[in-house]
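Trainee: Curious how this folds, go ahead:
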Amino acid sequence: MLEEWLRGKGNGEQDLTTSRWVKKPLSKYIMVAAICLGLLALIWPIGNNSGQAKVPQTSTGKAADDMVKSEMTANLEAILSQVKGAGVVQVSLSLASDGQKSYASNSRDESREIREGNAASGSKVTNEESRVRDLAVSGGSPLLVENKTPEVLGVLVVADGAESPEVALRLMEATATLLRISPHQVSVMPRDNK
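Mentor: Next up, the predicted model:
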């Protein structure tokens, strides 16, 4: 039908398709192109992806673990290198996880009881329960309620001044205090000066 209309063949009846401007061959192709562009505009995805906050993924992978670990290591090295007599400090962390983030959610519980039957044949009771949980969003990003720091299993501190027992003790106490871990989880070693 579309092919016949484009070629100008038809039953010869006068209607909207046989007006003067549609009889011109070029105008028919322009109209078909406009319709195709309109359909394309309808199905094309809309949205600005640049600069938008994205919903966090459940599996962050090794890259996120390394980022958290390197950030904690850099902060710890910067602070411990300021301890009197410590000198150059290097830190190695052993983490159990990269932390945990809890997001706000809206939950809705629905319960419904359906009774069927009559007095002669008995009755049947059906209970339906449903729970709906939606992530709460503020400004296009999920609403963070709690951000737990990673669990530290152990720390190795290598410092130039760790040969001195006083400096080693101060480095161990500072590390244990900063990371909120027990002193037995911290090992302080002197640097090999070769």
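Trainee: From now on I want contacts and neighbour counts done on CA atoms only, so please keep to that.
Mentor: Fine.
Trainee: Lys28 belongs to a strand, doesn't it?
Mentor: No - using DSSP: H, G, I helix; E, B strand; the rest coil, the assignment for Lys28 is helix, not a strand.
Trainee: Go ahead and confirm it touches Leu6.
Mentor: Yes - Lys28 lies in contact with Leu6 (CA atoms under 8 Å); the separation is 6.3 Å.
Trainee: Name the next helix or strand downstream of the host helix or strand of Arg170, please.
Mentor: Taking DSSP states H and E as the definition, one finds Arg170 inside helix 165-179. Next helix or strand after helix 165-179 toward the C-terminus (DSSP H and E): strand 186-190.
Trainee: residue ranges for the helices of this structure, please.
Mentor: 2-7, 20-23, 25-43, 61-80, 165-179 (DSSP state H).
Trainee: what does the fourth one rub up against?
Mentor: To tie it back to what came earlier, the one meant is helix 61-80. 86, 89-93, 95, 97-98, 171, 174-175 (CA atoms under 8 Å, 6 or more residues apart in numbering).
Trainee: in it, what counts as buried?
Mentor: 68-69, 72-73, 76-77, 80 (16 or more other CA atoms under 10 Å).
Trainee: hang on, the earlier thing: relative to Gly140, which of the helices of the chain is closest?
Mentor: helix 61-80 (21.7 Å; CA to CA).
Trainee: how far does the closest one sit from the chain's center?
Mentor: Here helix 61-80 shows a centroid-to-chain-centroid distance of 20 Å under the convention CA atoms, centre = their mean, to the nearest Å.
Trainee: between it and helix 165-179, how big is the angle?
Mentor: 130 degrees (axes from the mean of the first three to the mean of the last three CA atoms, to 10 degrees).
Trainee: can you list the helices of the chain in JSON lines and add distance to Asn118?
Mentor: JSON lines is the format used below for these (distance: least, CA to CA, whole Å):
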{"stretch": "helix 2-7", "distance to Asn118": "61"}
{"stretch": "helix 20-23", "distance to Asn118": "69"}
{"stretch": "helix 25-43", "distance to Asn118": "52"}
{"stretch": "helix 61-80", "distance to Asn118": "59"}
{"stretch": "helix 165-179", "distance to Asn118": "68"}
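Trainee: quick revisit: which helices and strands does the helix holding Arg170 pack with?
Mentor: Where contact means 3 or more CA pairs under 8 Å, 6 or more residues apart in numbering; DSSP states H and E, helix 165-179 is packed against helix 61-80, strand 186-190.
Trainee: Now show me the structure for the sequence below, then we'll compare the two:
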Amino acid sequence: MDFSKIGEKLKDFVSKKHVANIIVVMAVLVIALIAYSDFFVKSSNTKSSPGKLQDDVLVQTANRELTEEEALEKKLKTILETMRGVGRVEVMITLEMGSEIIPASNTVNSIDTTEEKDSSGGVRLMTSQSSTQNIVTSNNGSQQKPLVLKEIKPQINGVIVVAEGAENIEVKAELYDAVKTVLQVPGHKVQIYPKN
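Mentor: Prediction:
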């Protein structure tokens, strides 16, 4: 074997033109491998467990916190369906606005008074006031939450109840009284309808 010939061929191969081509080919191969692995890993995960994905979506939906309207509707529906003569019930409650929360706060008021005398004997009093308000928070693990002094619940604008059995006047009257009592709303804000 002639090492000088091998060395010359190696030098020719490693010339600037060939090195640039080799780098380009290697970069294309790396990009292709990354794209290939991302595409097939994602598609195999979705193919192998479509039920799991749907379960996760259902779990996320179930873990969602109910709004005040939804919570009230759910409680009212549950209680109305247990009444004698009433079948399935649908409830809709509209609220004026969301809850209003009044947080605790630290307020610092300061008043600075300065007296200035000029060369002619005049005296001026300068007063400046400033106020700083900070919301008081409490640490709950890794979260900071404001300390709540008072929470004002929203006013109910109206209630509609659609119930099986509401075509009976006695059942309708009992539903009407139950809704007025539990929600503490005047009668003109409550409507009861029979269900198809």
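Trainee: circling back: pick out whichever of the contacts of helix 61-80 of structure 1 sits closest to Ala33 of structure 1.
Mentor: Asp98 (53.9 Å).
Trainee: Next, count neighbours for that closest one.
Mentor: Counted with other CA atoms under 10 Å, the neighbours of Asp98 of structure 1 add up to 20.
Trainee: Distance of it relative to Val152 of structure 1?
Mentor: According to CA to CA, to the nearest Å, Asp98 of structure 1 stands 9 Å off from Val152 of structure 1.
Trainee: again, but for Ile43 of structure 1
Mentor: For Ile43 of structure 1, the distance to Val152 of structure 1 - CA to CA - is 50 Å.
Trainee: More neighbours: those two, which one.
Mentor: Set Ile43 of structure 1 next to Val152 and count neighbours by other CA under 10 Å: Val152 wins out with 18 against 8.
Trainee: so how far is Glu115 of structure 2 from the residue mapped onto that one from structure 2?
Mentor: Residue pairing (TM-score structural alignment): Val152 of structure 1 is matched to Ile156 of structure 2. Remark: distance between Ile156 of structure 2 and Glu115 of structure 2 (CA to CA) = 57 Å.
Trainee: what do you get for Asp55 of structure 2?
Mentor: When Asp55 of structure 2 is compared with Glu115 of structure 2 (using CA to CA), they lie 73 Å apart.
Trainee: One more: Gln60 of structure 2?
Mentor: 65 Å.
Trainee: In contact with the residue found closest to Arg112 of structure 1 once you drop the neighbours it is linked to in the chain, which residues are there?
Mentor: The spatially closest residue to Arg112 of structure 1, leaving aside those adjacent along the chain, is Glu128, at 5.1 Å (CA to CA, 6 or more residues apart in numbering). Counting by CA under 8 Å, 6+ apart, Glu128 of structure 1 makes contact with 111-113.
Trainee: Reformat these as JSON lines; add distance to Pro190 of structure 1 and neighbour count.
Mentor: JSON lines is the format used below for the contacts of Glu128 of structure 1 (distance: CA to CA, whole Å; neighbours: other CA atoms under 10 Å):
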{"residue": "Ser111", "distance to Pro190 of structure 1": "65", "neighbour count": "9"}
{"residue": "Arg112", "distance to Pro190 of structure 1": "69", "neighbour count": "9"}
{"residue": "Glu113", "distance to Pro190 of structure 1": "72", "neighbour count": "9"}
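Trainee: Looking at those, which is nearest Glu146 of structure 1?
Mentor: Among the contacts of Glu128 of structure 1, and counting by CA to CA, the member closest to Glu146 of structure 1 is Ser111, at 30.2 Å.
Trainee: In structure 1, point out the residues matching the top helix by length along structure 2.
Mentor: Ranked by residue count and defined by DSSP H, the top helix of structure 2 is helix 16-48. Mapping helix 16-48 of structure 2 onto structure 1 (TM-score structural alignment) gives no aligned residues.
Trainee: Counting by contacts, list what that helix packs against.
Mentor: Judged by 3+ CA pairs under 8 Å, 6+ apart, helix 16-48 of structure 2 has no packing partners among the helices and strands.
Trainee: Which SSE is immediately downstream of it?
Mentor: Counting by DSSP H and E, what follows helix 16-48 of structure 2 is helix 50-63.
Trainee: What number of residues are in the vicinity of Lys189 of structure 2?
Mentor: Other residues lying near Lys189 of structure 2 total 14 when counted by other CA under 10 Å.
Trainee: out of everything not next to it in sequence, what's closest to the counterpart of it in structure 1?
Mentor: When structure 1 is aligned by TM-score structural alignment, the residue opposite Lys189 of structure 2 is Gln185. Spatial nearest neighbour of Gln185 of structure 1, excluding adjacent residues (CA to CA, 6+ apart): Gly154 at 4.8 Å.
Trainee: Contacts only, for that neighbour.
Mentor: 93-95, 185-187.
Trainee: Need the residues you listed in JSON lines (columns: distance to Asp160 of structure 1).
Mentor: JSON lines is the format used below for the contacts of Gly154 of structure 1 (distance: CA to CA, whole Å):
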{"residue": "Leu93", "distance to Asp160 of structure 1": "18"}
{"residue": "Ser94", "distance to Asp160 of structure 1": "21"}
{"residue": "Leu95", "distance to Asp160 of structure 1": "25"}
{"residue": "Gln185", "distance to Asp160 of structure 1": "20"}
{"residue": "Val186", "distance to Asp160 of structure 1": "17"}
{"residue": "Ser187", "distance to Asp160 of structure 1": "14"}
